[in-house]
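>>> sequence first, then the predicted structure:
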Amino acid sequence: MANEQEGVGRDATSWRGSNRIATSGADEPKYKISGDEEMEKPGWRRFMDHVGPGFLVSLAYLDPGNLETDLQAGANHKYELLWVILIGLIFALIIQSLAANLGVTTGKHLAEHCKAEYPKFVKYCLWLLAEVAVIAADIPEVIGTAFALNILFHIPVWGGVLITGLSTLMLLGLQRYGVRKLELLIAVLVFIMAGCYFAELSYVKPPTSQVIRGLFIPKLKGQGATGDAIALLGALIMPHNLFLHSALVLSRKTTPSVKGINSACKYFLLESGFALFVALLINIAVVSVSGTNVLGGSSRIVYGIALLASGQSSTITGTYAGQYVMQGFLDLRMKTWLRNLMTRCIAIVPSLIVSIIGGSAGSGRLIVIASIIIISWILGLCIIGINIYYLSTGFVDWLIHNSLPVVGNVFVGIIVFPIMAIYIISVIYLMFRKDRTVTFVDMSVESNQIEMEKGAEEPTIDHVPYREDLADIPLPQ
């Protein structure tokens, strides 16, 4: 068992309801034949067992930052940028399904793979970047919730930030009663958002033909269209969501066999597809309502309710993502409430500072800034290319048109351009560095084992997808 402890670590935890399967080393699993009554359930029952993670993940595409960019795009360009949202969410489904498959097939989430894969210096750099991504995503969520409280109850923005942090910690306490309770709460909040915006949509009645054309005919016309399109796409790029999705799927009981893993991946894909389709409809409704520029007398209240549901639910998932990032990269062992408190405080401090110093105007600008700021190599390269192009051209344009003296511009350039170069070199390093950890099922090993086992029905795989240690969440019954 020495090799098992050194190489597999927490993946060697026992799986409830299954026989223990021995391991031969850190990365190379053995295969043996066994049945599992879990696979005998009807298909709809197995699908329902996998429903939940997709809705938590979909909140990242419905947070106040997305709503803000949707409203801005609709007000400036009516329905012409809806195609950006459609393409962005299709890409999101592909990338999120890969993250889910990673967790299901390996029994480890993305942060744990990064910790095992990279040298210490690279690992800590990735951890810092992941924390920055969580904070950048959480800022619009916290401030958006604070705005909703201000709209509905006239609470100051800084007070709303504090209330948001406290309410999030209280709602996260639902995980004591099982992940299903928390997932049900999130689903309810998602459908509250949908109800609010669809009600507004039925009131303003946008022209259907223009909405359809905006969805399927790419167009970038008018001043600022490119910037608004990039902002829309940037709001849909959620790096922390990959850590979150790869970890959430581990709260489900997956049969440790090729058939069981393929089945789980299929059901998680269907569930994520449905959740992201709901997110797409809500985003379309927000843009369409904003594009008509005709709002009813109760629109302020309806928008406040939808924003409150959006912000509060997305702060919960942001805290979850922060938990998994911190635990996976640093291997921290602490009580759940303490881990929640740490990740919540890390995210709230920047929002609180800005809301106190800048007030409502500064907080609104921060939402847009945070929103602007892998299926396949092509998608990854496209996202990286957009980042490099937009940041470099924007920075050069700022250097040319700012009012700083020449010495100041030179000094800023000396600092910023090397940082950009380091970013590009780091991306190239991560692209071409050879992986060391196994993140797939070796089918050739399985075939050889099947030949050795006579009368076998189903090969089982030596990893434990169910991970009760992630957030102290009891297994759904």
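Ah, there it is.
>>> when you work out contacts or count neighbours from here on, use the C-alpha atoms and nothing else.
OK.
>>> center of the chain, which residue is that?
The geometric centre of the chain, computed from its C-alpha atoms, lies nearest to Asn241 (C-alpha atoms, centre = their mean), at 1.7 Å.
>>> what about that residue, which helix or strand?
helix 239-248 (DSSP states H and E).
>>> which residues sit against that helix?
53-54, 57, 60, 95-96, 99-104, 108-111, 130, 133-134, 137, 317-318, 320-322, 324-325, 470 (C-alpha atoms under 8 Å, 6 or more residues apart in numbering).
>>> could you redo the last one with a cut-off of 7 Å?
Helix 239-248 is touched from outside by 53, 57, 96, 99-100, 102-103, 109-111, 130, 133-134, 320-321, 324-325, with contacts defined as C-alpha atoms under 7 Å, 6 or more residues apart in numbering.
>>> identify the single longest helix in the protein, thanks.
Criterion DSSP state H: the longest helix present in the chain is helix 336-372.
>>> in it, what's buried?
Under the neighbour-count criterion of 16 or more other C-alpha atoms under 10 Å, helix 336-372 has 336, 339-341, 343-344, 346-348, 350-352, 354-356, 360, 363-364, 366-372 buried.
>>> over to stretch 185-195?
Using 16+ other C-alpha under 10 Å as the test for burial, stretch 185-195 gives Ile186, Ala187, Leu189, Val190, Phe191, Ile192, Met193, Ala194.
>>> so how far is Trp158 from the residue lying closest to the third one once chain neighbours are set aside?
Read that as Leu189. Distances taken as C-alpha to C-alpha, 6 or more residues apart in numbering put Ala309 closest to Leu189, at 5.3 Å, once the chain neighbours are dropped. Distance of Ala309 to Trp158, given as C-alpha to C-alpha, to the nearest Å: 19 Å.
>>> A further structure is provided below for comparison with the first:
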Amino acid sequence: MLDDVSSGGWRLERGDPALSEVHGSISVPKQAGLRRIFAFLGPGFLVATGYMDPGNWATSLAGGSKFGYALLTVALLSNMIAILLQALCSRLGIASGRDLAQACRDAFPRPVAFVLWLLAEAAICATDLAEVIGTAIGLNLLFGLPLEIGVVVTALDVFLILWLQRLGFRWVEAMVVGMLAIITLCFGVQIALADPDWGAVIRGFAPTTEILRNPDMLYLALGILGATVMPHNLYLHSAIVQTRRHDGTLEGKRVAIRLATFDSTFALMFALTINASILILAASAFHAGGAGEVADLGKAHELLNPLLGSALAPTLFAVALLCCGLNSTVTATIAGQAVMEGFLRLRLQPWLRRLITRVIAIVPAALVTIAYGEQGAGALLIFSQVILSLQLPFAIVPLVLFTADRRKMGALVAPRWQTVLAALAAALIIALNAKLLVDLVTGS
């Protein structure tokens, strides 16, 4: 099982396929055309939900309410990095037949792979924690359900995912796309009510040196970047891209990589629209309205009515938050399954794996909300984003190394320009994490 010509540069031979119960379950027409393109659409939208989870909401609300439209350029940069990394995930999954977790297991010595697994599990639990809290806040804002009960209710989505997967993976994708449509409609109406300064919005996407000169703005910019590029999405995409059953020839894989990259790029541009909408809404409603910095989801909901002059706005905000939370929990639990099976070759029943992931997230969320209420839940939400930011390099660096290695990828190795840009993105994120750690240690 050690290195030889047949293993293609991997230490270990490839084991069971990623998410074997849905692997290759969606057939792709061989003839070029809209039907083949449509067959590949779906995984990118599951990935995109992770880029608009409740953690993103908190950072975008804070950035827009405090600095207006200036941080839109950071949202754009974060999205460009995400598009680049997800293109590499598609390439890895299709070319090697391994998801990122399996690739780490098959390439690194067992102790290294074990540490990477622990870090990946911590990131997924942190992700799930943010989604649990966000969903509970959405239930509280819409139905007045106490946060403690809302946290427990979120466990029920495990059964929803299982039911949908029994119908077929396309049903999971359809649910996610449907929720995204509702989120888009909600923000469309809220933006219309807020009536932002569109000239200032366009200027906000242009790079500015003010971010580097203003420490507070730089800190929020780091928060937006850290909350946008999330590690569990890299494991997720490299696994679910393999749900498509395409032509296994070299040319067939090239086409699959191209179409999968189109899918993720299109979906992530959609995610940018949502993230930008959150920031634009905060800038036009809170910053222009003189409300000051608003990072708390509940406070944002409370302020929308008097500032926009419509009782509809806070309701739409809560509906969109609930849909984002539900969507993100679906993808986080699927990512959890891929990580455990990929790193450990440990196959549990899907319902058991998802229940374990959810319980690990629910216990701290429930304890904190019971002890400290909404304020404690908000602090836990921010802490979860810090964990995600610190774990990012441990997922990005292996991804860049694998896709740049011709022995592992063969003729489908990533183009040099793509590798260079991804390496620069990884270096930027590592530098930002180093600054975050220095700030935490020094208390600045």
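Looks like it arrived, so ask away. A quick note: this is a predicted structure, and the numbers were derived from the prediction, not measured.
>>> the residue nearest to the centre of structure 1 matches what in structure 2?
With TM-score structural alignment as the criterion, Asn241 of structure 1 lines up with Asn233 in structure 2.
>>> ok, now Val157 of structure 1?
That one, Val157 of structure 1, aligns with Leu147 by TM-score structural alignment.
>>> now do the same contact list for that match.
Leu147 of structure 2 touches Ala136, Ile137, Asn140, Thr369, counting by C-alpha under 7 Å, 6+ apart.
>>> in a markdown table, list those residues along with secondary structure.
Putting the contacts of Leu147 of structure 2 into a markdown table (DSSP: H, G, I helix; E, B strand; the rest coil) gives the following:
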| residue | secondary structure |
| --- | --- |
| Ala136 | helix |
| Ile137 | helix |
| Asn140 | helix |
| Thr369 | helix |
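>>> same for the longest helix of structure 1, what does it pack against?
Judged by 3 or more C-alpha pairs under 7 Å, 6 or more residues apart in numbering; DSSP states H and E, the packing partners of helix 336-372 of structure 1 are helix 64-77, helix 120-153, helix 157-172, helix 225-236, helix 299-330.
>>> if we go to 6 Å?
In terms of contacts (3 or more C-alpha pairs under 6 Å, 6 or more residues apart in numbering; DSSP states H and E), helix 336-372 of structure 1 is packed against helix 120-153, helix 157-172, helix 225-236.
>>> what about it, distance to the chain center?
With C-alpha atoms, centre = their mean, to the nearest Å as the basis, helix 336-372 of structure 1 stands 18 Å off its chain's centre.
>>> then stretch 429-444 of structure 2?
Between the centre of stretch 429-444 of structure 2 and the centre of its chain there are 22 Å (C-alpha atoms, centre = their mean).
>>> ok, Lys385 of structure 1 to Ser447 of structure 1 distance?
Let me fix one detail, which is that residue 385 of structure 1 is Gly and not Lys. From Gly385 of structure 1 to Ser447 of structure 1 the distance is 41 Å (C-alpha to C-alpha).
>>> would you list every one of the strands in the stretch 351-477 of structure 1?
Assigned by DSSP state E, counting those that start in this stretch, the strands in the stretch 351-477 of structure 1 fall at 459-461.
>>> just the helices in it please.
According to DSSP state H, counting those that start in this stretch, the stretch 351-477 of structure 1 carries its helices in the segments 377-401, 406-432, 443-452.
>>> I'd like these as TSV, with mean neighbour count appended.
TSV is the format used below for the helices of the stretch 351-477 of structure 1 (neighbours: other C-alpha atoms under 10 Å):
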stretch	mean neighbour count
helix 377-401	13
helix 406-432	12
helix 443-452	13
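>>> nearest to Ile284 of structure 1, out of those helices?
The closest of the helices of the stretch 351-477 of structure 1 to Ile284 of structure 1 is helix 377-401. By C-alpha to C-alpha, the value is 22.3 Å.
>>> please work out how many residues are found near the counterpart of Lys253 of structure 2 in structure 1.
Lys253 of structure 2 maps onto Ile261 of structure 1 when the alignment is built from TM-score structural alignment. Residue crowding around Ile261 of structure 1 was assessed by other C-alpha atoms under 10 Å; the count is 21.
>>> between helix 443-452 and the strand or helix carrying Ile261 of structure 1, find me the angle.
Assessed by DSSP H and E, Ile261 of structure 1 sits inside helix 258-292. Orientation of helix 258-292 of structure 1 against helix 443-452 (axes from the mean of the first three to the mean of the last three C-alpha atoms, to 10 degrees) gives an angle of 150 degrees.
>>> what packs against helix 258-292 of structure 1?
Helix 258-292 of structure 1 makes packing contacts with helix 53-58, helix 64-77 when contacts are defined by 3+ C-alpha pairs under 6 Å, 6+ apart.
>>> please repeat the previous calculation with a cut-off of 10 Å.
If you count contacts as 3 or more C-alpha pairs under 10 Å, 6 or more residues apart in numbering; DSSP states H and E, helix 258-292 of structure 1 packs onto helix 43-50, helix 53-58, helix 64-77, helix 82-106, helix 179-204, helix 208-216, strand 459-461.
>>> what's the fourth one aligned against in structure 2?
Under TM-score structural alignment, the alignment places helix 82-106 of structure 1 onto residues 72-96 of structure 2.
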